[in-house]
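>>> okay, here's the prediction I keep looking at, along with the sequence it came from:
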Amino acid sequence: MPIKLICVSHTPLLDFASPPAEIEASARATFQKLANQVKAYNPTLIISFGPDHFNGFFYDLMPAFCVGVRAQAAGDWNYGPAPLNVPEGQSLGLIEHCLDHGIDLSYSYRMQADHGFTQPLDLLCEGQLDRYPVIPVFINAAAAPMPRIKRVIELGKVIGEYLKTLNERILIIGSGGLSHDPPTPQIQTAPTEVQEFLIAGRNPTPEAREHRQSKVIAVGQRLAEGDLSAALPLNPEWDKDLLQRFKNADFDYLAQMTNDEIRRDGGRGGQEIRAWIAAFAALSAYGEYNSEIHYYEPIQEWIAGMGMMTAEPK
């Protein structure tokens, strides 16, 4: 059965900050073009690789990888709360396959999927988070220590081998990065009350969520006004090089990337490239692939190097 990949950046500021009109129009038009592709392709199963931003996963029990057996949108940035359409049998089958092949996954019957999952689903599925069956695969990209890139590649390839056993029309989604440096606190340097949030901050009140999100909006505004002290600057050279690495299936290069290098070149949010890496690694289980870079733009107002790619087996 066929398989298709779409990898996109996400940004919580999509509907909360406005870049120049022509840049925003181009980004949204490309998202719509990809959504039209998804509609025409009509997948019977989506595998979605994504990170979390301390909305569903916390330091009280932080897995490197976690598969949702049942899942719902966490409700951050106005995506949800709403259930995702997770096919339990296939999700459990994926978990069993990974365990049989040396990848010890965590799994959840109550996963809260934040905007790293829900925004691309919303944009690519015309606003319907549950339109297609989807298995969410969380990859820790915010809470140090994080899984090494080599292990992320292994995870993706093992999942790709599982997908080859299914009689489904499969869409792989990877969302994260590219370079961006949102104001995500680090537990080693955060004050006590912030550490407590990072450890056990699930299900915040609407007021607490709004207060937290307002800080991110403020950083985007400062960057848009030229105040580059608000965060590390976006890094278009690093972003464009990564897009080419994905296009060329350069997993040997990617496997050598260290967390420190990613943080230096891509900012705190650059760690989310793990979702793209896992997605492309899963596709690579089908052999060589053709890919296309549909869009790239460093958008300060959205605190993100925004990239979009598709790929299919040759």
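The structure has been received and is ready for your questions. Numbering: from 1, shown residues only.
>>> going by C-alpha atoms from here, please, whenever you check contacts or count neighbours.
OK.
>>> and the helices in the stretch 151-300 of the chain?
192-200, 206-224, 236-247, 251-255, 259-266, 273-284 (DSSP state H, counting those that start in this stretch).
>>> mind checking these for the one nearest to residue 155?
helix 273-284 (6.7 Å; Cα to Cα).
>>> can I get the helices of the stretch 151-300 of the chain in CSV with distance to residue 159 and mean neighbour count?
Shown next, in CSV, are the helices of the stretch 151-300 of the chain (distance: least, Cα to Cα, whole Å; neighbours: other Cα atoms under 10 Å):
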stretch, distance to residue 159, mean neighbour count
helix 192-200, 29, 15
helix 206-224, 33, 16
helix 236-247, 18, 17
helix 251-255, 16, 14
helix 259-266, 23, 17
helix 273-284, 6, 28
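>>> of those helices, give the one that comes closest to residue 294.
helix 236-247 (10.5 Å).
>>> quickly find the element holding residue 33.
Taking DSSP states H and E as the definition, residue 33 sits inside helix 21-41.
>>> pull out the buried residues from that helix.
Within helix 21-41, the residues scored as buried using 16 or more other Cα atoms under 10 Å are 24, 27, 31, 32, 34, 35, 38.
>>> might one say that residue 45 is in contact with residue 134?
Yes. Using Cα atoms under 8 Å, residue 45 is in contact with residue 134, at 5.8 Å.
>>> neighbour count winner among those two?
Neighbours per residue (other Cα atoms under 10 Å) separate residue 45 from residue 134, with residue 134 holding more: 29 against 23.
>>> what about that one, distance to residue 49?
Note on residue 134: its distance to residue 49, by Cα to Cα, to the nearest Å, is 10 Å.
>>> structure B:
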Amino acid sequence: MNHSIVTEFIILGLTRNPEIEGLLFVLFLCIYLVAFLGNMLIVIAIMYNTSLHTPMYVLLLALAIVDIICTTSIIPKMLWTMLTSEKTITYRGCMSQLFFFAWSLGAEMVLFTTMAYDCYVAICFPLRYSMIMNNHMCMALLSIVMAIAVTNSGVNTGLTAKLTFCGPNTIDHFFCEIPPLLALSCSPVRINEVMVYVADITLAVGDFTLTCISYGFIIAAILRIRTAEGKKKAFSTCSSHLIVVSLYYSPVIYTYIRPASSYTFDKDKVVTMLYTLVTPTLNPVVYSFRNKDMQAGISKWFVSLKH
């Protein structure tokens, strides 16, 4: 039963300075369009080219879809509040935004681990790769990703929806995120904090550890490559992957591992931008656009448009 007496929230956004807000609107609109169009291009290219219907590219397709959902659930509303004086969001709209964001957050973390495992099998067991990472295994892994993401989102959104919000209703953030909502609650949030902490340890810390272990084995395999050019290329790929993964996991762990009383929202807004906008923008460049097969697939799609 919904005990909330608040029917809408006021989102303060990134800044209250109108002059800076105008510049930020242009900046984040450009970044969002790059992120959206980049990930959409990956989705179209993989779906259009049957040669890319392999486990590795299916995982890239899933990552692109998750990034589109993540950014689209947050950024358009944020841009709208910057563009207009309408800074309110309905209670249901807030809970919906929270659900889709939490879903994409959980899905992306597990996907990073799944993709690291796929890379590990491809490099460490190249002759057995097609047997280990077949279509059935790929679908099974994606089902696990979906199940974990839905469970994480459902539990945390459900617990947040059960809280009592009796005012103030001003969210000191640029979207409906769990920490600022817990800070607004006038009912106990201990269970919520415990569940967020558990999710952070199991998903963020756990997945980051598994991802690092996978890349540890990958680096060990790379060191056995005899040619210097081969080592350089492999290290370049792995290092860029690890940088993006670290940019994602570090702020997520920092944000959710603390109690609500310790949140500093001015600083947290900047930290949150790393995993809500920066990483989804970098993912297409790091994981897809540097790949020759993806480049060929994108080129093939553009050529088909001309005809």
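Received the coordinates, thanks. Owing to the predicted nature of the structure, the values given are computational and were not obtained by experimental measurement.
>>> quick one: TM-score?
TM-score for the superposed pair, counting by TM-score structural alignment, normalised by the length of the second structure: 0.28. Supporting figures: 149 aligned residues with a Cα RMSD of 6.7 Å.
>>> distance from the chain centre to stretch 90-99 of the second structure, please.
18 Å (Cα atoms, centre = their mean, to the nearest Å).
>>> same deal with stretch 150-164 of the second structure?
18 Å.
>>> re earlier: could I get the helices of the stretch 151-300 of the first structure in a markdown table, plus columns for distance to residue 71 of the first structure?
Shown next, in a markdown table, are the helices of the stretch 151-300 of the first structure (distance: least, Cα to Cα, whole Å):
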| stretch | distance to residue 71 of the first structure |
| --- | --- |
| helix 192-200 | 19 |
| helix 206-224 | 20 |
| helix 236-247 | 29 |
| helix 251-255 | 30 |
| helix 259-266 | 28 |
| helix 273-284 | 18 |
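>>> tell me which of those lies nearest to residue 306 of the first structure.
Of all the helices of the stretch 151-300 of the first structure, helix 236-247 comes closest under Cα to Cα, at 8.8 Å.
>>> which elements pack onto the closest one?
Packing partners of helix 236-247 of the first structure (3 or more Cα pairs under 8 Å, 6 or more residues apart in numbering; DSSP states H and E): helix 251-255, helix 259-266, strand 289-299, strand 304-313.
>>> can you rerun that using 10 Å?
helix 251-255, helix 259-266, helix 273-284, strand 289-299, strand 304-313 (3 or more Cα pairs under 10 Å, 6 or more residues apart in numbering; DSSP states H and E).
>>> the longest one to helix 259-266, inter-axis angle?
Direction vectors for helix 273-284 of the first structure and helix 259-266, defined by axes from the mean of the first three to the mean of the last three Cα atoms, to 10 degrees, enclose an angle of 110 degrees.
>>> which parts of the helix or strand encompassing residue 95 of the second structure are buried?
For residue 95 of the second structure, the enclosing helix or strand under DSSP H and E is helix 91-124. By neighbour count on 16+ other Cα under 10 Å, the buried set for helix 91-124 of the second structure is 91, 94-95, 97-124.
>>> tally of neighbours for the residue lying closest to residue 113 of the first structure once chain neighbours are set aside?
Spatially, and ignoring its direct neighbours in sequence, residue 113 of the first structure is nearest to residue 73 (4.8 Å; Cα to Cα, 6 or more residues apart in numbering). Close neighbours of residue 73 of the first structure, defined as other Cα under 10 Å, add up to 24.
>>> now do residue 220 of the second structure
Considering only other Cα under 10 Å, residue 220 of the second structure is surrounded by 11 other residues.
>>> centre of the chain versus the one helix or strand it maps to, how much separation?
For residue 220 of the second structure, the element it lies in under DSSP H and E is helix 206-222. What separates the centre of helix 206-222 of the second structure from the centre of its chain is 20 Å, taken as Cα atoms, centre = their mean.
>>> name the residues of the helix or strand just after that helix that are buried.
As assigned by DSSP H and E, the chain's next helix or strand after helix 206-222 of the second structure is helix 228-256. Going by neighbour count (16+ other Cα under 10 Å), the buried part of helix 228-256 of the second structure is 231, 234-235, 238, 240-242, 244-245, 247-253, 255-256.
>>> now do helix 228-256 of the second structure and helix 91-124, the angle between them.
150 degrees.
>>> after helix 228-256 of the second structure, which helix or strand is next? Please name it.
Heading C-terminal from helix 228-256 of the second structure, the first helix or strand you meet, by DSSP H and E, is helix 265-273.
>>> for that following helix, what is the distance to the chain centroid?
With Cα atoms, centre = their mean as the basis, helix 265-273 of the second structure stands 16 Å off its chain's centre.
>>> which strands and helices lie in contact with it?
Against helix 265-273 of the second structure (3+ Cα pairs under 10 Å, 6+ apart) you get helix 178-184, helix 228-256.
>>> for residue 302 of the second structure, which of the ones you listed is the nearest?
helix 228-256 (25.9 Å).
>>> so which elements touch that closest one?
By 3+ Cα pairs under 10 Å, 6+ apart, helix 228-256 of the second structure packs against helix 91-124, helix 178-184, helix 190-199, helix 206-222, helix 265-273, helix 279-283.
>>> and the ones you listed: which comes nearest residue 35 of the second structure?
helix 279-283 (4.3 Å).
>>> run through who's touching that closest one.
31-39, 60, 63-64, 66-68, 70-71, 108, 240-241, 244-248, 273-275, 286, 288-289 (Cα atoms under 10 Å, 6 or more residues apart in numbering).
>>> same thing but at 7 Å, please
Helix 279-283 of the second structure has contacts (Cα atoms under 7 Å, 6 or more residues apart in numbering) with 34, 35, 67, 244, 247, 248.
>>> right, I'll call it a day here.
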